[in-house]
Structures are given as C-alpha cells and as structure tokens.
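A.B. asks: How does the following fold in three dimensions:
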Amino acid sequence: KILFILGFFSTLAVIALIAVAVTQNKPLPKNVKYGIVLDAGSSHTNLYVYEWPAEKENDTGVVQQVEVCKVEGPGISGYSHDTEKAGPSLAQCLRQAEKVIPSKQHQETPVYLGATAGMRLLSLENKSAADNVLSSVEKTLLSAPFSFQGARIISGQEEGAYGWITINYLLGNFKQVLYQWQSGWKKFLHSLKSISETSGALDLGGASTQITFVPNELTSGSPENLLYFRLYGKNYQVYTHSFLCYGKDQALQQKLARDLQA
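C.D. replies: This is a model prediction of the structure:
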C-alpha cells in the first residue's frame, strides 16, 4: 500500500532522524531528553524540538514532537548568492528552542541539520556555494548553547527512508501504544493503516520525489537503493529511490521554461 505524502507530511521525515539517532545514544539517566532537528528543505527550513524518555522500547526511543518553528525566508539553498546569511537566518528559531528546552539541559541537547534536494541540486550546480552555505549554518549552530551534531546534505535514499520510518511510526506499524495520544490528522493516518505489516511511502517534495517500501522478496539488485534498519527489536530491509528534479517546485519551473520556449 502506497501512501501519498504532500506538503506538511514531507516535513515529518525529521521524526525519523531522531527515532534512528536515539538508538545510537549511550545509556541515559531516567528522565526526559530533548533533541533538535532542522529540516532544511528546498523552499524553507523548519526547526523541530523533540522529547523522549531515557528508557527505550526494544532499544529504540519513543519520540514526541513538542515544538515547531518555521524559519523566515527561503530554504538555505536560496542563499547561494549571499551564503553568509544562511546561518543567521536560523537564529530566531534557535532562540525559540532555547525557551522550550530547560536551560539546564541546553548543553546536553543535540542539534542536527539535514538538508535535502534543494542543497543536493546546489551542490551539483555550484559545490563551492553549497559548501559555503553549510559553513555558515555550522557556524551559527556552533554558537547556540546546544550540542552540535552536524549539518550535512542527506542523500535521496536517506530522505526516502526517513519518510518511510515516519509514516509507519505514525500508523502504529512499529508500536501500537504510541497512539494513545493521537488526535486530528494522526487519527486519520491511523485509519489508513495497511493490512500488511508496513506501508510504502511516496513523498512529493519541492525538488525531488522519493518512493520507499519493504519489497515482498529479498533482492540483490541496486544495492545503493537498499537500506537496513533495526526498529523496536525487528530488522527491516527497505527499498528506496529518489527522483531528483521531480518535486512539485522543480516540475513547475520546467513547465514554465517549456511554455516560454514555445
């Protein structure tokens, strides 16, 4: 079963970054921990604050979003001609995160930025500009009172896989008890739950489209499109493919270009 994800659904991929990252943490004290993820998309950047109990379920953290802040201005790839402004554009949302997270936990709170197709395109067109944008972003994140964990361009395969993890997390395909707190569109998503163990995900973004699912049979072809995860005590082999320049914004630009040529 393929679920078609539009608009704000695509931004949910960041939940997967935390869900996977928490599995790599060292044992933590018995209290609530926080994490910050910046989802640097092609048209805009969102900052998300997550919390999770230190206790894990089958070695995987149970994550809940507690804050979202939309960064003003374009996505960081939009600063290709003025790269030094990319980092400072994030400052307002970082200050908002400081207010949400208890000050005594600032230094231990990881912050991570993942850039998607907009930056992948910029890197192909002008690698120097892309590197300068990331350098500006890193400088700003290092100046924040949090524990900087990295700022990088994620691959299309990673983006697709994170989206698949997110949608199956929300549907309850990994762990049912998460849905005692569901409401609104989360209930709607859960009503679409597939009779199969997991659901596939088709993620239409601004500059790319990803399709991700668990194949019915193990395959040895296209190893670069196969990723492996262990979530809630179970192993998953996932097929994912990203179509760069097939996002809605890129499609519109291509249509306008053809119209002008005609």
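
A.B. asks: hey, let's count contacts and neighbours off CA atoms from now on
C.D. replies: Will do.

A.B. asks: show me the contacts for the closest residue to Met119 other than its chain neighbours.
C.D. replies: Ranked by Cα to Cα, 6 or more residues apart in numbering and with sequence neighbours excluded, the top spatial neighbour of Met119 is Ser77, at 5.3 Å. Contacts for Ser77 (Cα atoms under 8 Å, 6 or more residues apart in numbering) come out as 42, 118-119, 122, 130, 133.

A.B. asks: Secondary structure of Ser77: a helix, I assume?
C.D. replies: Yes - under DSSP: H, G, I helix; E, B strand; the rest coil, Ser77 falls within a helix.

A.B. asks: and the helix or strand harbouring Gly35, what other elements does it pack with?
C.D. replies: Using DSSP states H and E, Gly35 sits in strand 32-40. Judged by 3 or more Cα pairs under 8 Å, 6 or more residues apart in numbering; DSSP states H and E, strand 32-40 is in contact with helix 13-22, strand 45-53, strand 110-115.

A.B. asks: Show me what that strand is in contact with.
C.D. replies: 11, 14, 17-18, 45-54, 75-76, 97, 101, 105, 109-116.

A.B. asks: next one: stretch 153-172
C.D. replies: The set of residues external to stretch 153-172 that reach it, using Cα under 8 Å, 6+ apart, is 10, 12-17, 114-117, 119-120, 174-175, 178-179, 186, 189-190, 192-193, 198-201, 203, 210-213, 225, 227, 238, 240-244.

A.B. asks: Okay, and which of the residues you listed map to strands?
C.D. replies: Counted as lying in strands by DSSP state E, out of the contacts of stretch 153-172, are 114-115, 200-201, 203, 210-213, 227, 238, 240-244.

A.B. asks: In ChimeraX, select just the buried ones from those.
C.D. replies: In ChimeraX, the members of the ones in strands among the contacts of stretch 153-172 classed as buried (16 or more other Cα atoms under 10 Å) are selected with the following command:
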select :114,115,200,201,203,210,211,212,213,238,240,241,242,244
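
A.B. asks: Asp82: which of the ones in strands among the contacts of stretch 153-172 is nearest?
C.D. replies: Asp82 lies nearest to Ala115 out of the ones in strands among the contacts of stretch 153-172, by Cα to Cα, at 17.4 Å.

A.B. asks: With adjacent residues omitted, what lies nearest to Ile76?
C.D. replies: Ala86 (5.5 Å).

A.B. asks: Then Lys139?
C.D. replies: Distances taken as Cα to Cα, 6+ apart place Gly87 nearest to Lys139, at 6.9 Å, with adjacent residues excluded.

A.B. asks: The one you found: what's it in contact with?
C.D. replies: 133-134, 136-141.

A.B. asks: let's see it at 7 Å
C.D. replies: Gly87 makes contacts with 136-137, 139-140, as judged by Cα atoms under 7 Å, 6 or more residues apart in numbering.

A.B. asks: just Val66 next, same as before
C.D. replies: 49-51.

A.B. asks: run this one through as well so I can compare:
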Amino acid sequence: MKEKNPWHMPVTIIISVIGVIAIVALVTVAVLQNKPLHQKYKYGIVLDAGSSHTALYIYQWPAEKDNNTGRVEQTHSCKVKGKGISSYAADPWGAGESLTVCMQEAKQQVPVKRHHETPLYLGATAGMRLLNMENSSASDKVFEAVEQALQRFPFSYQGARILSGQEEGAFGWVTVNYLDDRLEQGLETTGALDLGGASTQISFVSDKYDGSESPSNSVTFRLYGNDYNLYTHSFLCYGKDQALRMALAYQTQLGPRTISDPCFHQGYNVSKEYSELYNSPCVSDRKPNGPPVTFNHQGMGNFQQCQEVVKRIFNLTSCKYSQCSFNGVFQPLLQGPFGAFSAYYFVMNFLNLTDTSTPLETVKDKLTQYCATSWAQIRLEHPNVKTKYLAEYCFSGTYILTLLTEGYNFTSESYSNINFIKKIKGSDAGWTLGYMLNLTNMIPAEAPDSPLLPHTGYVSIVTVMALLLFLLFILSLRPLWLRCSKRPQIV
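C.D. replies: Modelled structure (predicted):
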C-alpha cells in the first residue's frame, strides 16, 4: 500500500491552475491599465514681432493632460526674412507678406487635424511701441495688414497686439523658470535679463521687495501653489540698436561733418545721413539745428573711451527712491542667479565672452583688445558676417558691460551669477513661451494632484499582493491535503 502525493490529486491541480491564471490575469490587467498610451499632442504658435526682426515659434504639449497642464516644449522656430514689422510703416502690406514663408512652414509642422484648434498669437514689442508713439495711424495699418495675412491660414487666430514692457519682462521670467523646472518644484527662481533692439528688461524676485516702494514695477504671480512677487522694469530706447543711436546723437549734437567714434574699429569710415540717424523717437528731439546732410563716421577703437560715451546715455545720479538702477528708476538689491538672453547671448557669444566664471576685469581686457583690432583685420577674420553687424560688436559688447555694471549694479562678484543663454532644454529663452502659457492657462495656480504611486511601484505592489493571496489560498487548502493524504490508496 502507498499513499499518493496530494499534489497529484485532480482537485488540487485544478485549484492551482486557476490560481496561477488569476495571478497572471491580475498582473496583466494592472500593466495594461496603466500602460502609457500613444502620445497625442496639442500645439500653439507665437510670433515675436521685435524691432529688428520677427520670429515664429511652435510649441507642443500632451493632449490627454487634464486642463492642458502637460509639459510644453518648443518643436520648431522660423526667423522671418527682413526687418521687423515696425519698419513697414510706409508699406504696411509688406509686413503681412513678410510672414508668409514662416507661416507656410507652420502649416507643414503642425498636423493637419490639429490646425483648426491650434491657437496663433502675435505679440509686438518695442519697435511697434515706438512706431505707435510716433505714428499711431501707421501702427494701426501695419497691424491690419498683419492680421489679414495671418487669418488666411487655417489656425485659430487669437489676435495681434503690442505687449507692454512690463509684460515682456514678466513673461521672459516665466519662460526661463518654467523651462528650468523651478516653478513646479518650488525652487529658488532665476532672474531674467532680456536685451532687444529697442528695449531691455530686467526681472527678478527679491526677498526684500514687497512692491510698496514702486508699485508700477511689481507683478504678482501664483504658480503651482507658490506666490511670487516679481520686480520687473523695461527701459524703452535702451535696446542695443536704439542705444547706439543715442550714443551717436551725443557725439553729433553739434552737427559735425566728421566724428571719431571710440566704439568702432580703427579704419572704419562710413558716410551716414543725419536724417536716418534721428528718425527715431528715442533721439528725434536731440537733432542739431541745421546739420549737414551727411557725416563721416570714423572709428578709433578704444574701449575705455567708448565706455565713457556709453555712460552719457544713462542718468546715474538722479534717484528719489532708496536705491535705483538708472534714469531714476527704482531697483531692489540684485538677488540670485540671472539668465541673460536674446542680444545679450548673441553679442557675448560672438565675442567669446559667455563664460562668466572669467573675472570681470579679464572680460574688459579681452574687449579692450577686440575693440583695438583694426577694421581691416576684423573683416578678414569674419568674412561671412554682415558688415553692419560686424561693425557694431565693439559698441554692443561695451554697452552690455556698461548696462550690467553701471546700470543694473552688477559687481565683480555678482557678475558671475549671470548665465548667458540661448536655449533651455531645446526651447529658446524669451517672452513667447511665457506669453502663451499665460493666455492658455497652462500653468495652474495650485499644484496639480499626482498619483500616490508611480506606475512601476503600483504594478510591483499588485504583483506582490497577488502572490501573497495565492500563497494564503494554498495554505488554506492544507486540511484538504491532510484528508487526502490519510485516505488509503490501492496500488
């Protein structure tokens, strides 16, 4: 007589198989239920109509996120050929036509089925601010032409308007900190330094600034459950192109036929028209009486003297507040790191001076050597750079250093807190992303809820619990095993 192994009993085998199938089914359902789906995206388009040029940016984010809270990324950019739309005052329809090529690119980049729901925005900055001040009728006609051109495309056109300087600065700050994940994680924020052709902006959070001393410079945000009291100011006419006009206006205030300019290289000699120099609201009231038609613009190439010329366009003495930047504008003490983008980056990158771990005095020495290089040598070393831009780098570099140190009060120590940036995680630094995030409510005021467990943790716990339940189930059958094992079997 032998006892048969209870595991060979049909009932036990059936129960075991059912248990295994139940575990496999439970784990499979858990995995499939939480498996990431094929990603679908929504899109947004923003046109940055700056003073010197217009650029188009396309952004995308996951379509299935509740309340459009998915991560927004830049997928494409297109630089419009020609000057900014403000330069088309005499030919407004040309402003609209100039956007056609980039808009055709947008049609190709955004999936056709998403065209009708993709918001399209155009924001104009300091160039159009100046045109609107000088000739509001011409400004209106430019916008009319731009709107008609954009409405021909199959996107959800949301309008074109002029941003205030405060908006431009604040949205640039939002962009920099959003891309760097500082807002969602509640980290210390980064200040934003933006330099365009016609204006410049500074924006940062200061623990000692509550907005009471200068309310016009205060912007309050509540983002991801955190409150931010932002200091921001925009200086119209202090973009690098208009700053150059002001520097030249200072040197030509007596209407000379020739000026020797320390901000241009030795050997540079170009005839320029007085009427063209003074056709901007930034300098029109300074035009000398009865000047000649043209003047010879000759270069001297001297950084120290150039810096003295640049300082003349700032008022560094008048201040009715506890502390100021320049022109009597309140500014709290600088705090934290800063990201400097747009013309800050392009100029300093060309000059190979973006490494701010380099001591400030060394940066000045390198710029001194660059400005002292002859114009003939500069042209020989950079044959592919347009002459207009190439000629202005000595001035632009000197202006940037003077603006940062004399204007915004960066010291030899705090200068190292500046990071010259073009992109952050593949997206261009600038106001456009912050502008779209604000208009589409992509950043929640309160921090969004998140699952208690990540997907892998959830699956692991379900698997362990299933195995544990199966083990307990098998153990619960032990009395049956014992009864079966005691039953004699005939062999």
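
A.B. asks: about what we covered before: now that we have the contacts of Val66 of the first structure, which one has the most neighbours?
C.D. replies: In terms of neighbours by other Cα atoms under 10 Å, the contacts of Val66 of the first structure top out with Val49 at 25 neighbours.

A.B. asks: Just give me the match in the second structure for it.
C.D. replies: Using TM-score structural alignment, the equivalent of Val49 of the first structure in the second structure is Ile58.

A.B. asks: Distance check, the residue lying closest to its match once chain neighbours are set aside against Lys240 of the second structure.
C.D. replies: The shortest distance from Ile58 of the second structure to any non-neighbouring residue, by Cα to Cα, 6+ apart, is to Ile45 (4.6 Å). Per Cα to Cα, to the nearest Å, Ile45 of the second structure is found 27 Å from Lys240 of the second structure.

A.B. asks: what about these two, which has more around it?
C.D. replies: Neighbours per residue (other Cα under 10 Å) separate Ile45 of the second structure from Lys240, with Ile45 holding more: 27 against 24.

A.B. asks: counterpart of that one in the first structure?
C.D. replies: So, by TM-score structural alignment, Ile45 of the second structure is matched to Ile36.

A.B. asks: Roughly how far does that match sit from Glu125 of the first structure?
C.D. replies: Distance, Ile36 of the first structure to Glu125 of the first structure, using Cα to Cα: 29 Å.

A.B. asks: repeat for Leu189 of the first structure
C.D. replies: 38 Å.

A.B. asks: And for Ser476 of the second structure, the neighbour number?
C.D. replies: Close neighbours of Ser476 of the second structure, defined as other Cα under 10 Å, add up to 11.

A.B. asks: Lys30 of the first structure now?
C.D. replies: By the criterion of other Cα under 10 Å, Lys30 of the first structure has 9 neighbours.

A.B. asks: And for Gln250 of the first structure?
C.D. replies: Residues lying near Gln250 of the first structure (other Cα under 10 Å) number 18.

A.B. asks: Next, format the contacts of Ser77 of the first structure as JSON lines and append distance to Arg258 of the first structure and neighbour count.
C.D. replies: Shown next, in JSON lines, are those (distance: Cα to Cα, whole Å; neighbours: other Cα atoms under 10 Å):
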{"residue": "Ser42", "distance to Arg258 of the first structure": "22", "neighbour count": "26"}
{"residue": "Gly118", "distance to Arg258 of the first structure": "21", "neighbour count": "27"}
{"residue": "Met119", "distance to Arg258 of the first structure": "24", "neighbour count": "30"}
{"residue": "Leu122", "distance to Arg258 of the first structure": "22", "neighbour count": "19"}
{"residue": "Ala130", "distance to Arg258 of the first structure": "27", "neighbour count": "23"}
{"residue": "Val133", "distance to Arg258 of the first structure": "30", "neighbour count": "25"}
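
A.B. asks: Tabulate the residues you listed in TSV, adding columns for distance to Gln253 of the first structure.
C.D. replies: Below are these laid out as TSV (distance: Cα to Cα, whole Å):
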residue	distance to Gln253 of the first structure
Ser42	13
Gly118	13
Met119	17
Leu122	15
Ala130	21
Val133	23
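
A.B. asks: Shared with the second structure, which of the residues you listed?
C.D. replies: Checking these against the second structure (both residues aligned by TM-score structural alignment, their matches' Cα atoms under 8 Å), the contacts still present are 42, 118-119, 122, 130, 133.

A.B. asks: The closest residue to Tyr228 of the first structure other than its chain neighbours: neighbour count?
C.D. replies: Sequence neighbours aside, Gln237 is the residue nearest to Tyr228 of the first structure in space, at 4.7 Å (criterion: Cα to Cα, 6+ apart). Here the count is done by other Cα under 10 Å, and Gln237 of the first structure has 15 residues near it.

A.B. asks: for Pro10 of the second structure, same thing?
C.D. replies: Applying other Cα under 10 Å, we find 10 other residues in the vicinity of Pro10 of the second structure.

A.B. asks: before we move on, back to that, any idea how far Leu141 of the first structure is from the match of Ile45 of the second structure?
C.D. replies: For Ile36 of the first structure, the distance to Leu141 of the first structure - Cα to Cα - is 11 Å.

A.B. asks: do the same with Ala262 of the first structure
C.D. replies: Computed as Cα to Cα, the Ala262 of the first structure to Leu141 of the first structure distance reads 46 Å.

A.B. asks: Ile211 of the first structure now?
C.D. replies: Taken as Cα to Cα, the span from Ile211 of the first structure to Leu141 of the first structure is 31 Å.

A.B. asks: How about Ser103 of the first structure?
C.D. replies: Distance of Ser103 of the first structure to Leu141 of the first structure, given as Cα to Cα: 17 Å.

A.B. asks: ditto for Gly87 of the first structure
C.D. replies: Taken as Cα to Cα, the span from Gly87 of the first structure to Leu141 of the first structure is 8 Å.

A.B. asks: again with Leu134 of the first structure
C.D. replies: 10 Å.

A.B. asks: Could you tell me where stretch 198-211 of the first structure falls in the second structure?
C.D. replies: Here stretch 198-211 of the first structure aligns to the second structure at residues 189-202, judged by TM-score structural alignment.

A.B. asks: my guess is Gly150 of the first structure is in a strand, correct?
C.D. replies: Yes - under three-state DSSP, Gly150 of the first structure falls within a strand.

A.B. asks: residue in the second structure matching it?
C.D. replies: So Gly150 of the first structure corresponds to Gly159, using TM-score structural alignment.
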